[in-house]
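> What shape does this take:
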Amino acid sequence: MAAFTKDFFEKREVDGINMYIIPAGTTLYRGDSNFTDITHPELLKGDYKFFTPDAEYADKYGIVFEFKTKNELQLVAMDDISEQFFKKAPEDIQDILEDNYGYSSHKRDSVEEKDYKVSQYVCKQGYQGYAANTMKHVARLEDDLDPEVIICNAEEHVERIRRVTEESNISSKLDELKMRRTERDRVGPRKKARREIDDRVKPPSMGNLFGDEDEDEDEDEDERPPVSRSLFGGKTKKSKKSKKKQTKKKKAKTQKKRKSKKSKTGKK
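The predicted structure follows:
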């Protein structure tokens, strides 16, 4: 019997770590772009595999397969990261937990490379995997992140049930995935989502905003155009230089008017 509901799975503290408890017999799905046969020996090979309790979400990632858990799983809750789990992690993992898994903000920013790094870390620490319910995205305009389940050594813990994707839809699904991959390669890796920026915080330089090297920060400030605050939703501020130029122009106009008046008086 699957325990997945709108409230996700039961959460429980185990040895100071928040865990999601997935009962034996729970139905999970996986979208796979490499295999079409559920009996393929390589389907579940690897240190960890990604699953979801939502078949529709799995469809975004490829041919959908259905599985059932063989035994109860205790998975680290990544949408409610325990302080003990966070402090025990090395600095590079802490950075990812903070920036991409919302340790403080409780907002998610899924970046493939970093998701894999955390998955590897979780498995190497001896956990059975991790799970997270729906999470808000760090970018306000992005959709929420769907529920996710990562299981270490999946072959040991899940049973293959069936392929959900119909035979007649396999070809079109593979074509769709190929087109999506081609588009991703053309556009390049997605930029990291820009966080909500407090108006009180100084905006980053244009170099950092678009991923340029830090060497740009060493340039002479006079050679760089000021960053417009309109980029971040505030009113555009005029630079001190532009204000000085306007003042000079006003003085020049005033002097011309005075000279003009004097010349007229002299003619009279």
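
> Please count neighbours and contacts with C-alpha atoms only from this point.
Fine.

> What residues sit buried inside the helix or strand containing Thr182?
Element membership for Thr182, per DSSP states H and E: helix 167-187. Of the residues in helix 167-187, those buried by neighbour count under the rule 16 or more other Cα atoms under 10 Å are Lys173, Leu174, Leu177.

> so which of the residues you listed comes closest to Glu56?
Lys173 (13.3 Å; Cα to Cα).

> before we move on, back to that, now the buried residues of helix 167-187 in TSV, with distance to Lys256?
Compiled in TSV, the buried residues of helix 167-187 are given as follows (distance: Cα to Cα, whole Å):
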residue	distance to Lys256
Lys173	75
Leu174	75
Leu177	70
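
> Second chain to compare with the first, below:
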Amino acid sequence: MSFFAIIAIILLIGLMFGGLYISRLAHQREVEDSELREALRVRRSRQHKVEELFDTLMSYDRNPELLMHLQSMLIDDAQSLIELAPDDKHSQERLQYYQDLERTIEALGDNANQPITPTTDREILLMKRHFNRTAKLIKRRITDGALTEGEADVHLERLRRRTLELEAEAYKFQAVQARDNGDLAMAAAYYKHAKDMLINSDIHYEEKTEQIRKLSRLIAGLYTSEFEESENESDAKALPNASQSASDKG
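This is a model prediction of the structure:
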């Protein structure tokens, strides 16, 4: 075999191993890119879920301590995303947004711990679902060491009571709407549903008994006012009008 043939064989072998090495590097890079994309997807998904909980709690709980805790989680996630993808402008924008949430929480002022009442079945469902997810998140934060059991218990107990009270208030709101539309049967059904919820709940607090009594009075008042109006209309029809009485006397 000639010298040139040997050189050619060596070159071919080198090219073959070089191609395999390049292919291996490309595969490794593809695996790393895939793992990075998955890590970004998981963190962004968690970030989105926590952001949803934050928005719901800003309406239906408004507890500054819990809101600040979630804000801290959002900031940590955003910073982790930036570490994974330093050139990702979206993560940088979200980080700034989450940092600004501190001012949003402080702006609650006197409205802190003064939640608004959901007014539709959809809002009730959203509140209950997100409160349940928040409770699960709080329990995980105990395991992570981010919350003590005492801190977590305060939040969990408050969210349980919030769920009960706000759902009852929502049905009272719907009862008022039904009453104003003249549907007293539907109004009574909403009031009764709110009352039964409070009675059957194992959550106890000082104002609960009075809330139940108030609902009983509201139910009774629906039919009492209707009866009084009917009686007044009947009495008015039974009485002769003033002009007719005067002519009769004349």
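
> Can you pull the TM-score for these?
Laid over one another, the chains give 0.28 as their TM-score (TM-score structural alignment, normalised by the length of the second structure), with 125 aligned residues with a Cα RMSD of 6.3 Å.

> Check which element follows the helix holding Thr182 of the first structure along the chain.
helix 206-209.

> Give the buried residues for that following helix.
Judged by neighbour count using 16+ other Cα under 10 Å, the buried positions of helix 206-209 of the first structure are Met206.

> what's it packed up against?
Packing contacts for helix 206-209 of the first structure, counted by 3 or more Cα pairs under 8 Å, 6 or more residues apart in numbering; DSSP states H and E, involve no helix or strand.

> For stretch 32-50 of the second structure, buried residues please.
Buried residues in stretch 32-50 of the second structure (16+ other Cα under 10 Å): Leu40, Arg43, Arg44, Gln47, Val50.

> Secondary structure element holding the last one?
Using DSSP H and E, Val50 of the second structure sits within helix 3-60.

> Could you do Arg12 of the first structure as well?
strand 10-14.

> Let me know the angle separating the next helix or strand after that strand from strand 10-14.
Heading C-terminal from strand 10-14 of the first structure, the first helix or strand you meet, by DSSP H and E, is strand 17-22. Calculated by axes from the mean of the first three to the mean of the last three Cα atoms, to 10 degrees, strand 17-22 of the first structure forms an angle of 140 degrees with strand 10-14.

> So which elements touch strand 17-22 of the first structure?
Helices and strands touching strand 17-22 of the first structure, as assessed by 3+ Cα pairs under 8 Å, 6+ apart, comprise strand 10-14, strand 73-77.

> Lys267 of the first structure is nearest to which of those?
Using Cα to Cα, those put strand 73-77 closest to Lys267 of the first structure, at 90.5 Å.

> so after that closest one, what's the next helix or strand?
Downstream of strand 73-77 of the first structure, the first helix or strand assigned by DSSP H and E is helix 83-88.

> Now do the buried residues in the very next helix or strand once past that following helix.
Per DSSP H and E, the first helix or strand lying C-terminal to helix 83-88 of the first structure is helix 91-99. By neighbour count on 16+ other Cα under 10 Å, the buried set for helix 91-99 of the first structure is Ile93, Gln94, Ile96, Leu97, Glu98, Asp99.

> Over to stretch 10-21 of the first structure?
Applying 16+ other Cα under 10 Å to stretch 10-21 of the first structure flags Lys11, Arg12, Ile17, Asn18, Met19, Tyr20, Ile21 as buried.

> From Arg160 of the second structure, how far out is Val211 of the second structure?
Slight slip there: residue 211 of the second structure is Gln, not Val. From Gln211 of the second structure across to Arg160 of the second structure, the span is 17 Å (Cα to Cα, to the nearest Å).

> Check Ser234 of the second structure too.
Taken as Cα to Cα, the span from Ser234 of the second structure to Arg160 of the second structure is 49 Å.

> Repeat that for Glu35 of the second structure.
When Glu35 of the second structure is compared with Arg160 of the second structure (using Cα to Cα), they lie 39 Å apart.

> could I get the buried residues of stretch 32-50 of the second structure as TSV with distance to Arg140 of the second structure?
Below are these laid out as TSV (distance: Cα to Cα, whole Å):
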residue	distance to Arg140 of the second structure
Leu40	21
Arg43	16
Arg44	18
Gln47	15
Val50	13
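
> element containing Gln120 of the first structure, please.
Secondary structure from DSSP H and E places Gln120 of the first structure in helix 112-124.

> Pull out the buried residues from that helix.
Applying a neighbour-count criterion of 16+ other Cα under 10 Å, the buried positions in helix 112-124 of the first structure are Lys114, Asp115, Val118, Ser119, Tyr121, Val122, Cys123.

> which two from those residues end up farthest apart in space?
Of all pairs in the buried residues of helix 112-124 of the first structure, the most separated under Cα to Cα is Lys114 and Cys123 at 14.4 Å.

> between the strand or helix carrying Gln99 of the second structure and helix 3-60, how big is the angle?
If you go by DSSP H and E, Gln99 of the second structure is part of helix 89-106. Calculated by the same axes, to 10 degrees, helix 89-106 of the second structure forms an angle of 20 degrees with helix 3-60.

> Now tell me what touches helix 89-106 of the second structure from outside.
Contacts to helix 89-106 of the second structure, defined as Cα atoms under 8 Å, 6 or more residues apart in numbering, come from residues Pro64, Leu67, Met68, Gln71, Leu74, Ile75, Ala78, Gln79, Leu81, Ile82.

> packing partners for the helix or strand harbouring the last one?
This points to Ile82 of the second structure. Taking DSSP H and E as the definition, Ile82 of the second structure sits inside helix 64-84. If contacts are counted by 3+ Cα pairs under 8 Å, 6+ apart, helix 64-84 of the second structure sits against helix 3-60, helix 89-106.

> Out of these, which is closest to Ile124 of the second structure?
Nearest of those (Cα to Cα): helix 3-60, 9.9 Å.

> other SSEs contacting that closest one?
On a contact count with 3+ Cα pairs under 8 Å, 6+ apart, helix 3-60 of the second structure meets helix 64-84, helix 121-144.

> Could you check how far it is from the centre of its chain?
36 Å (Cα atoms, centre = their mean, to the nearest Å).

> coming back round to it: quick one: which of Ser234 and Arg160 of the second structure has more around it?
For the pair Ser234 of the second structure and Arg160, the greater number of neighbours falls to Arg160 (15 against 11), based on other Cα atoms under 10 Å.

> thinking again about what came up before, closest to Ile150 of the first structure among the buried residues of helix 112-124 of the first structure?
Taking Cα to Cα as the measure, Ser119 is the one of the buried residues of helix 112-124 of the first structure closest to Ile150 of the first structure, at 7.2 Å.
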